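Student: Sequence and predicted model, in that order:
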Amino acid sequence: MLLPSHTGAMNGFTPIEDPGIVTERNGKKEAVQDERSDGGKGGMMNQKEADKDPDRQEESPPIDWNVLEKMVPPQPPGSGNLLRKVILLYFDSSSALMRSVREAVEGNDADTLYRAAHTLKSSSAYLGAVVFSGMCKELEMMGHDKTLEGAKDRLAALEHEHERVRESLERHCATLL
């Protein structure tokens, strides 16, 4: 980590162009395609552009990519793509759990809401769906406290965020072939 006195701004170095978003993988620095911040266009967007993007101001990215990248360690060639397999399993389980949450809210079943929202919260956090996981926690607490007032309103927002998470993970999964 560089201390402020060792950064380019402090030693007179002025970059010619902004490098955009960069990550380090397997010891190599590389640019990262950030579909989260450019409306899904698939192009690069640096942090300055992202901060000016009005859509970005309204909603947080559905996936915290730092969490997701830490989840699966580097894999040897030919071992298959573990992350892709985990994401595909998540699609199946999260869809089933969303059905359970929906049925629990519609049926005023606090116990089922608690269990389904708890499981969905944990698995979603594991994959970096931090905002979605937080929304699940709210419903989990409502089920735990057996106070379902307002749960139907939260369900609509949860379904919207679940769709955003799925779309983002599907795009990422397509790059893992």
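Tutor: Yes, it's here.
Student: drop to CA atoms for contacts and neighbour counts, all remaining ones
Tutor: Fine.
Student: What sits closest to residue 137 if chain neighbours are left out?
Tutor: Closest residue in space to residue 137, ignoring its immediate chain neighbours: residue 121 at 6.1 Å, by Cα to Cα, 6 or more residues apart in numbering.
Student: Can you report how many residues neighbour the one you found?
Tutor: Residue 121 has 24 neighbouring residues, counting by other Cα atoms under 10 Å.
Student: take the one below as the second:
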Amino acid sequence: MAAPVASGAINRHALDAIRALNADKGEALVQRVINAFVADTPAHLQTLRTALTEGDTAAVRRAAHSLKSSSANVGADTLAQLCKDMEQLGRNDTTSGAAPLLTGMEREFHAVRKSLGAILVKEM
């Protein structure tokens, strides 16, 4: 399985939903959520890499599930789908095909990080 080409596409509706949570401080909330996602994701990816190396499919499932949720929160739909695929591998108690999937997730995260950075610069 070839790793998908990174798109970095962001579903803006997810960010709009975060803004809507607080009418007065919506932009600041979006900024905090994006900053937390960008700061936390490398650790999730490292946890996945370690879990794959150790063959720990339960840890793969947990880490992929957590990253799937945070990716969806910031509108990184492609990354969330890749995480869902990785989570399913963990649920199926296998790591077969996980290495190229993780490579695709890492590539997509870097593209998403650039897109989110551009959004912050443009909107803040």
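Tutor: Nice, I can see it. What you see is a predicted model, and the numbers here were worked out from it, not measured in a lab.
Student: For my notes, confirm residue 29 of the first structure occurs in a helix.
Tutor: No. Residue 29 of the first structure: not assigned to a helix; according to DSSP: H, G, I helix; E, B strand; the rest coil it is strand.
Student: what does it align to in the second structure?
Tutor: In the second structure, no residue is matched to residue 29 of the first structure (TM-score structural alignment).
Student: ok, now how distant is residue 29 of the first structure from residue 173 of the first structure?
Tutor: Taking Cα to Cα, to the nearest Å as the measure, residue 29 of the first structure falls 21 Å from residue 173 of the first structure.
Student: And the residue nearest to residue 137 of the first structure, what's its match in the second structure?
Tutor: Aligned counterpart of residue 121 of the first structure in the second structure: residue 68 (TM-score structural alignment).
Student: what's near enough to touch that match?
Tutor: Counting by Cα atoms under 8 Å, 6 or more residues apart in numbering, residue 68 of the second structure touches 79, 80, 81, 82, 83, 84.
Student: Quick one: map the fourth one onto the first structure.
Tutor: Yep, that's residue 82 of the second structure we're talking about. Match for residue 82 of the second structure (TM-score structural alignment): residue 135.
Student: Roughly how far does the residue lying closest to residue 94 of the second structure once chain neighbours are set aside sit from residue 77 of the second structure?
Tutor: Nearest residue to residue 94 of the second structure in three dimensions, chain neighbours excluded: residue 57, at 6.4 Å (Cα to Cα, 6+ apart). Taking Cα to Cα as the measure, residue 57 of the second structure and residue 77 of the second structure are separated by 23 Å.
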